[in-house]
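Colleague: Sequence and predicted structure below; questions after.
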Amino acid sequence: MLSFQNLTLGYDRHPAVHHLSATIETGDFVALVGPNGAGKSTLMKAILGHIEPMEGRIELGDLNRDDIAYLPQASRVDRSFPLTVFQFAASGLWQTRGLIQRVNRADRQRVTDALSRVGLHGFEHRTLDALSGGQFQRLLFARKLVQNGRLLLLDEPFSGVDEQTTEDLMAVLQAQHRQGATIVAVIHNINLVRRYFPTSLLLSRELIAFGKTDEVLTTHHLNRASTIGFGDHVHADICQVSES
């Protein structure tokens, strides 16, 4: 479904990801792991077509951009815009319906079902600024369910939310995976990756390891990821996470 061929990405001629080659197959459930500044969000942007490769290429197989559902970091979404929970979730239809086409009865049911699945039934008329951080993260997931993409890209989907919200939303992701979605998620919680993600891609500006999670998230690989291109100042942090 998704292939990186000798891919180098960066900004203003300064590479952030170097010579990445890897293939994500249809139906994979992948955690994208690495230190801060490792190039994970940059890779997401490149898959979405927001930045062009400096070298190499990204191949999407039989996908087009409308097949990709992207969940950004919650902190990057403007919650001051005057939308209700229902309207925001329904914006997941825009990619296939356009901005001016009216929402029909089937669409409304689709949105209602998505809100119920993430635990927001009864919140339809609340505004975005009335939601807690965890509730807003659930809403972001609901919008992705409405969009129903074949490839789900999630950038730190559990950042700043409590354990119960994380568990609930992981169940939503697992259900999407069982229904055939391919999922790639930037995850910082190594223990969460080990519990739920069968496949991991460990990135530290270059590919450290890619494959079965228990073979990728070894102490050796995590130690290497913490020092390549960053120096010893991040070494203690990632090692502490890896051993916790």
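Modeller: Received the coordinates, thanks. Worth saying up front: this structure is predicted, and the values here are computed from it rather than measured.
Colleague: drop to CA atoms for contacts and neighbour counts, all remaining ones
Modeller: OK.
Colleague: Just say helix, strand or coil for the residue nearest the centre of the chain.
Modeller: The centroid of the chain falls nearest to residue 154 when counting by Cα atoms, centre = their mean (1.1 Å). Under DSSP: H, G, I helix; E, B strand; the rest coil, residue 154 falls in the strand class.
Colleague: so who does it touch?
Modeller: 70-73, 183-186 (Cα atoms under 8 Å, 6 or more residues apart in numbering).
Colleague: What separation is there between residue 29 and residue 228?
Modeller: Using Cα to Cα, to the nearest Å, residue 29 is found at 26 Å from residue 228.
Colleague: The structure to be compared is supplied as follows:
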Amino acid sequence: MSAVTIRNLTLGYDRHPAVHHLDGRIEAGAMLAVVGPNGAGKSTLLKGLAGAISPLSGAVEMTRSDRHAIAYLPQAAEIDRSFPITVFELVAMGLWRRTGLFGGLSKADRQAIEQALAAVGLTGFEARTIGTLSGGQLQRMLFARLLVQDARLILLDEPFTAIDAKTCADLLDLVRRWNSEQRTVVAVLHDMETVRQAFPQSLLLARRAIAWGPTDEVLTPENLLAARRMTEAFDDHAGICTEAA
């Protein structure tokens, strides 16, 4: 995985920007937390990095091979838990780039899925439908899907929200393992204590970057106050952004 360069990036919906003129560089192997008030554009930024939405202007620059080595975990609320699919089947979806949507699973694929479920503590849950899982079990399953993807860039949107402390600790250990393997992790987080303990780099976002760098230099009271004020000042009904960088 090479570095990801963000150049004058503006992202939004219906041409109304949610992230404005962002510049920065995510080094290979980085552990970057994206923090900021509600409505700051954090989830939008992750979708832009994942390629789920296209820039209104600017660019996310990475190699073609790196674009095919991204694993993206959306917020748990975006998962349709009424869909009739088993835990095993959903985790297997992490292999679709290699097997195709309708490709069969090899013995090695099945072993990889079983190992991923064991790594997150869900051995024995293979045949359970996802609608029967607790919040913590659902998140463990989604992390298992990330494991089988074996990606070099991992994007996590609020991965520790509304789960029990044991699950949070277990999944944070997995994130640290990815870091030890020199994978790049970018995570939207709300718990500042988790950010300070586990993420050496932080981006404080309020639709614009307030600060980006070492976590202890970013998460100052002054910066956090500036982020809150800037987010409150934005008009969601403002026109299309035309400001130059």
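Modeller: Arrived safely. None of these values were measured; they are calculated from a predicted model.
Colleague: Got a TM-score for the two of them?
Modeller: The TM-score (TM-score structural alignment, normalised by the length of structure 1) is 0.91; 232 aligned residues with a Cα RMSD of 1.4 Å.
Colleague: To which residue of structure 2 is the residue nearest to the centre of structure 1 aligned?
Modeller: In structure 2, the residue paired with residue 154 of structure 1 according to TM-score structural alignment is residue 156.
Colleague: measure that match to residue 109 of structure 2 for me?
Modeller: 24 Å.
Colleague: circling back: residue 29 and residue 228 of structure 1: who's more crowded?
Modeller: residue 29 (21 against 18; other Cα atoms under 10 Å).
Colleague: Now do the same for the more buried one: its match in structure 2.
Modeller: Per TM-score structural alignment, residue 29 of structure 1 is aligned with residue 31.
Colleague: ok, its match touching residue 184?
Modeller: Yes - using Cα atoms under 8 Å as the test, residue 31 of structure 2 is close enough to residue 184 to be in contact (6.2 Å).
Colleague: Just the strands from structure 2, written as ranges.
Modeller: 4-13, 16-26, 31-35, 57-61, 70-73, 153-157, 184-188, 201-206, 208-214 (DSSP state E).
Colleague: Adding distance to residue 121 of structure 2, write those strands out as TSV.
Modeller: What follows is the strands of structure 2, written out as TSV (distance: least, Cα to Cα, whole Å):
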stretch	distance to residue 121 of structure 2
strand 4-13	32
strand 16-26	31
strand 31-35	24
strand 57-61	35
strand 70-73	18
strand 153-157	19
strand 184-188	22
strand 201-206	29
strand 208-214	33
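Colleague: The ones you listed: which one's closest to residue 143 of structure 2?
Modeller: strand 70-73 (8.0 Å; Cα to Cα).
Colleague: can you name the residues of structure 1 that that closest one overlays?
Modeller: Strand 70-73 of structure 2 covers residues 68-71 of structure 1 once aligned (TM-score structural alignment).
Colleague: For residue 123 of structure 2, see how far away the alignment partner in structure 2 of residue 112 of structure 1 is.
Modeller: By TM-score structural alignment, residue 112 of structure 1 lines up with residue 114 in structure 2. Per Cα to Cα, residue 114 of structure 2 is found 7 Å from residue 123 of structure 2.
Colleague: out of these two, which sits in the busier spot?
Modeller: Just comparing residue 114 of structure 2 and residue 123: by other Cα under 10 Å the higher neighbour count belongs to residue 114, 20 against 12.
Colleague: which residues sit in contact with that one?
Modeller: Residues counted as contacts of residue 114 of structure 2 (Cα under 8 Å, 6+ apart) are residue 123.
Colleague: Kindly report the same for residue 156 of structure 1.
Modeller: 72-73, 185-188.
Colleague: Can you tell me the residue that sits opposite residue 224 of structure 2 in structure 1?
Modeller: So, by TM-score structural alignment, residue 224 of structure 2 is matched to residue 222.
Colleague: Go ahead and confirm that match touches residue 237.
Modeller: No - at 10.4 Å, residue 222 of structure 1 does not count as touching residue 237 under the criterion of Cα under 8 Å.
Colleague: And those two? Which one has more around it.
Modeller: Shown here are residue 222 of structure 1 and residue 237; by other Cα under 10 Å, residue 222 has more neighbours (24 against 12).
Colleague: Identify the residues contacting the nearest residue to residue 26 of structure 1 once chain neighbours are set aside.
Modeller: Distances taken as Cα to Cα, 6 or more residues apart in numbering place residue 1 nearest to residue 26 of structure 1, at 5.1 Å, with adjacent residues excluded. Residues in contact with residue 1 of structure 1, defined by Cα under 8 Å, 6+ apart, are 23-26, 59-63.
Colleague: try 7 Å this time
Modeller: 24-26, 60-61 (Cα atoms under 7 Å, 6 or more residues apart in numbering).
Colleague: Would you list the buried entries among these?
Modeller: Neighbour counting by 16 or more other Cα atoms under 10 Å classes residue 24 among the contacts of residue 1 of structure 1 as buried.
Colleague: Name the nearest of the contacts of residue 1 of structure 1 relative to residue 116 of structure 1.
Modeller: residue 26 (27.4 Å).
Colleague: that older thread, just checking, the match of residue 29 of structure 1 touches residue 199?
Modeller: Yes - using Cα atoms under 7 Å, residue 31 of structure 2 is in contact with residue 199, at 5.3 Å.
Colleague: Map residue 141 of structure 1 across to structure 2 for me.
Modeller: In structure 2, residue 141 of structure 1 lands on residue 143 (TM-score structural alignment).
Colleague: What of residue 40 of structure 1?
Modeller: Per TM-score structural alignment, residue 40 of structure 1 is aligned with residue 42.
Colleague: quick one, helices of structure 1?
Modeller: 40-47, 85-90, 94-97, 105-117, 133-147, 163-178, 190-196, 213-216, 219-227, 235-243 (DSSP state H).
Colleague: would you turn those helices into CSV with distance to residue 18 of structure 1?
Modeller: Shown next, in CSV, are the helices of structure 1 (distance: least, Cα to Cα, whole Å):
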stretch, distance to residue 18 of structure 1
helix 40-47, 11
helix 85-90, 36
helix 94-97, 32
helix 105-117, 38
helix 133-147, 30
helix 163-178, 29
helix 190-196, 23
helix 213-216, 19
helix 219-227, 13
helix 235-243, 20
